[in-house]
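1. Okay, here's the prediction I keep looking at, along with the sequence it came from:
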Amino acid sequence: MVAATLRLPEKAPKDIVLVYKYTGSTIPLETAKEMSLEIDGTKVDCPNSICKYLAGQAHHELLGSNKDEQAQVEEWLTYATSGLRTVAKKDVIAALEKKLDAHLSQNTFFVANRLTLVDLVIFGILHAYTKNMKVTACPNVMRWFDLIQNLVVREHKLTEDFSIVEMNLDDVPEPVIAAPAKKDDKKRGAATKEDAKAAPAKEAAKADVAAKGDKKDGKKKEKKEKKEKKPAAAPAPESDQPVVSRLDIRVGYIRNCRKHEGADSLYVEEIDLGDGEGVYRTIVSGLVRWYPLEEMQNRWVLCLTNLKPASMRGIKSEGMVLCATAPDGSKVELLAPVDTSKVKPGDRVFFEGMEGEPEKILPPKKKYWETVQPDFKTKDDCIACFGDKPFLIRTQSGETVQARAPTVQGGSIK
């Protein structure tokens, strides 16, 4: 058995504390002047190496489920050190508002479509900068931050070490749409968003011109009163529709599958989801490690179909195939209907007593998928469930069919 001891100073790096507590590490923790992890007499003092070792003890999925994800995790961890841990405060804020916000504008998490070590590390680092994080400057970072603090901190009862940051994501400003120019506007010039800062100077210049005109003409010009802005409409109240019913999970049939030309770990599937005769959706999946290409052809699957389309290495993916992952990360298996003879592409999944109309596109800001996904599991009989409610497929005959994984028991579904 490997002997290991983690030594941390009293004011320990927040990211390492978060990884240690989130993973439920049993490695003995001691207080010391300097940070180090001693493994069988060998000292490790690199924060990234310590975090990876902690995650690798029991949560291998945090390091990436395939080579492509693992490479992305490494890349972001390297950036966490060079771009966040070791730079001045102003550079961290600049990174928040540019690099990180731009990346998260297209991604729910930093790597893949799930929590990884990168999210834990960056969240731990940024927790000290919450006073500098403004919704108007980095809205996508704030949405991600709120997701992680609920998914990791609140759910795992870590609020004693990481206080919950209250934020109102509804304050994200809407884009300014310029009104059509009127004839009078053309004469006096309308201020736009770009020249807003120069408006006072322009107004002063106009006043000066007007004063000179008055001397020449002997006429006084009347000032036009500014129109009062109408108050913004109150947001529509959130309905009490069950969140899980907003997901559009359908039966799909893979008509064709090929390797992604730009990523060795990805497949590109053409899937019939009942959108119309001969109409197939393109979905990109990181399943190369788990399934040979021939097993991906002509097979039944379940897909989440109303995610916002996202580019995966240059190919737009229009959904996600649902898989069950073994608790130890040793297997990933596609979900499928229990009886495929009774279903057709496009048949929808529902949960008894929790029905409702699915969203056309899941709004990323609402985090519907991230809210319910932790409760998607396979039971001991491999049947797919949401909590204690099985996935039920409503067939054309009105009969219901359940869904399952081939062999994964007690696995998460994503």
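-> Right, received. Where do you want to start?
2. going forward, measure contacts and count neighbours with C-alpha atoms only.
-> Fine.
3. Could you check whichever strand or helix holds residue 77 and say which residues are buried?
-> Element membership of residue 77 [criterion: DSSP states H and E] is helix 67-79. Residues of helix 67-79 classed as buried by neighbour count (16 or more other Cα atoms under 10 Å): 68, 69, 70, 72, 73, 74, 76, 77.
4. got it, and stretch 44-59?
-> Within stretch 44-59, the residues scored as buried using 16+ other Cα under 10 Å are 44, 47, 48, 50, 51, 52, 53, 54, 55, 59.
5. put this beside the first:
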Amino acid sequence: MAAAILKLPENSATEVLLVYKYTKAESVANIETATDVSLEVSGEKYDGVTTICKYLASKTQPELLGDGKENQAEIEAWSSWALTAFKGVPSKELNAALQKLNEHLLGRTFLVGNQIFLADLIVFAHVHQISKNLRVKSTPNVLRWFDLIQNIVVIKNDLVKNFALLEINLDDVPEPEAPKKEKKGDKKADKKGAEKKDAEKKEEGGKKADKKDKKDKKEKKEKKEKKPAAPAEPEQPVFTRLDIRVGYIRKCEKHPDADSLYVEEIDCGDGEGVYRTIVSGLVKWYPVEEMQNRWVIVMANLKPASMRGIKSAGMVLCASAPDGSKVELLKPVDTSKVKPGDRIYIEGLEGEPEKQLPPKKKYFEAVQPDFNTKDDKIAYFQDKPFLIKTASGEPVKCEAATVQGGGIK
């Protein structure tokens, strides 16, 4: 029987309820209905939504709390921000909060780092309550993130009864654009400059030029509208759209501008003498000498992303212990039978990988929660093992060194 008692008011403190349900904290605390939210553990009382959420996560999925001072501080900041940004504020302030969130999520998958953290759960619970305010035109990045959390948290954990689904057509959500660099001064200065330029144009007879610009824009718009619809995507299992390969780390060194990151040069079978630069947050888990000349498993068709100024063209897959105590690189069980570039497949699933995964489709994020290791330390997708397609035709499995029953990311 759980030793703690979690007291929750009805139809409120939804962020606590979401964390409780997602982390399966039934073994940690029993829920009781009350007028105020609180947690009692062995006679000690915990108040405050963030404090309670952090306690539940620490006892069930500590990896949700982050693994370094930098992202822990970010998680704390976003969690605290959500408590004041969305509750009982006028619509003007609510829209401002959504715009802040939308700008932050430009080019990001999650709020902090490359995985789901406590901040995503807490902010999602608040945004869920005002989801009717989400619009494709004004908050496309929030919608994309919201749909991802909705899928991997609500749907995957059967929480639809507590958090009703919001229907989102991702085809209507535009791809995120890279933020444009301001060349001269701030936006206000640019605006004034533009106004001055316009005035000068008009004085010099620039009206004709303006009319021509409008005509060109109108013609471009008409052409765009007349563009035929793209053919429907062929149905295929999502896993097969991923390009997961065997890689070999030729060289590894510390990132010059980030203490927690390594920069690896990896042979992924892209061609003779062609190597990929991949950035990984593994400093905490491996000394640099253990990152040299070793076999790894690489997620190879993610969109390249800048990591503290260095473009990373992939991701090495690692198994994480359920309690967050270990993170281990996946590797082929028998390295004598593989070569860089050999593809990973799942028996019974057919389809060609995408050249590059379209970010808004969230293919990797949709299947990654089903990546796991079992008691045999072998890597699985659901209940089927990762298999390496070798030149000899004999499949080779992938494994972690010691992690059993862990997730893979």
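-> On my side now, so go ahead. Note that this is a predicted model, so its numbers are computed, not measured.
6. TM-score for the pair, please.
-> Scored against TM-score structural alignment, normalised by the length of structure 2, the superposed chains reach a TM-score of 0.84; 376 aligned residues with a Cα RMSD of 2.9 Å.
7. related to what we said a few turns ago, list the neighbours of the helix holding residue 77 of structure 1 that are in contact with it.
-> 48, 63, 64, 111, 112, 116, 117, 118, 121, 263, 264, 265 (Cα atoms under 8 Å, 6 or more residues apart in numbering).
8. and if we set it to 7 Å?
-> Taking contacts as Cα atoms under 7 Å, 6 or more residues apart in numbering, the residues outside helix 67-79 of structure 1 that touch it are 48, 63, 64, 111, 112, 118, 265.
9. does the fifth one sit in a helix, a strand or a coil?
-> What it means is residue 112 of structure 1. Under DSSP: H, G, I helix; E, B strand; the rest coil, residue 112 of structure 1 falls in the coil class.
10. if we can go back for a sec, is it possible to get a markdown table of the buried residues of stretch 44-59 of structure 1 that adds secondary structure?
-> Converted to a markdown table, the buried residues of stretch 44-59 of structure 1 look like this (three-state DSSP):
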| residue | secondary structure |
| --- | --- |
| 44 | strand |
| 47 | helix |
| 48 | helix |
| 50 | helix |
| 51 | helix |
| 52 | helix |
| 53 | helix |
| 54 | helix |
| 55 | helix |
| 59 | coil |
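11. what's the closest of those to residue 407 of structure 1?
-> residue 59 (20.5 Å; Cα to Cα).
12. That closest one matches what in structure 2?
-> Mapped onto structure 2 by TM-score structural alignment, residue 59 of structure 1 lines up with residue 61.
13. How about the contacts made by its match?
-> 23, 322, 323.
14. If we use 10 Å, what do you get?
-> Contacts here follow Cα atoms under 10 Å, 6 or more residues apart in numbering; on that basis residue 61 of structure 2 touches 22, 23, 24, 25, 54, 117, 118, 321, 322, 323, 324.
15. ok, and the most crowded of those residues?
-> Sorting the contacts of residue 61 of structure 2 by how many neighbours each has (other Cα atoms under 10 Å) puts residue 118 first, at 27 neighbours.
16. Residue in structure 1 paired with it?
-> By TM-score structural alignment, residue 118 of structure 2 lines up with residue 117.
17. Verify the stated contact: that match with residue 65.
-> No: at 11.7 Å, residue 117 of structure 1 does not count as touching residue 65 under the criterion of Cα atoms under 10 Å.
18. residues touching the residue nearest to the match of residue 118 of structure 2 when sequence neighbours are not counted, list them.
-> Leaving aside its chain neighbours, residue 117 of structure 1 sits nearest to residue 62 (4.9 Å; criterion: Cα to Cα, 6 or more residues apart in numbering). For residue 62 of structure 1, the contacting residues are 23, 52, 55-56, 69-70, 73, 111, 114-120, by Cα under 10 Å, 6+ apart.
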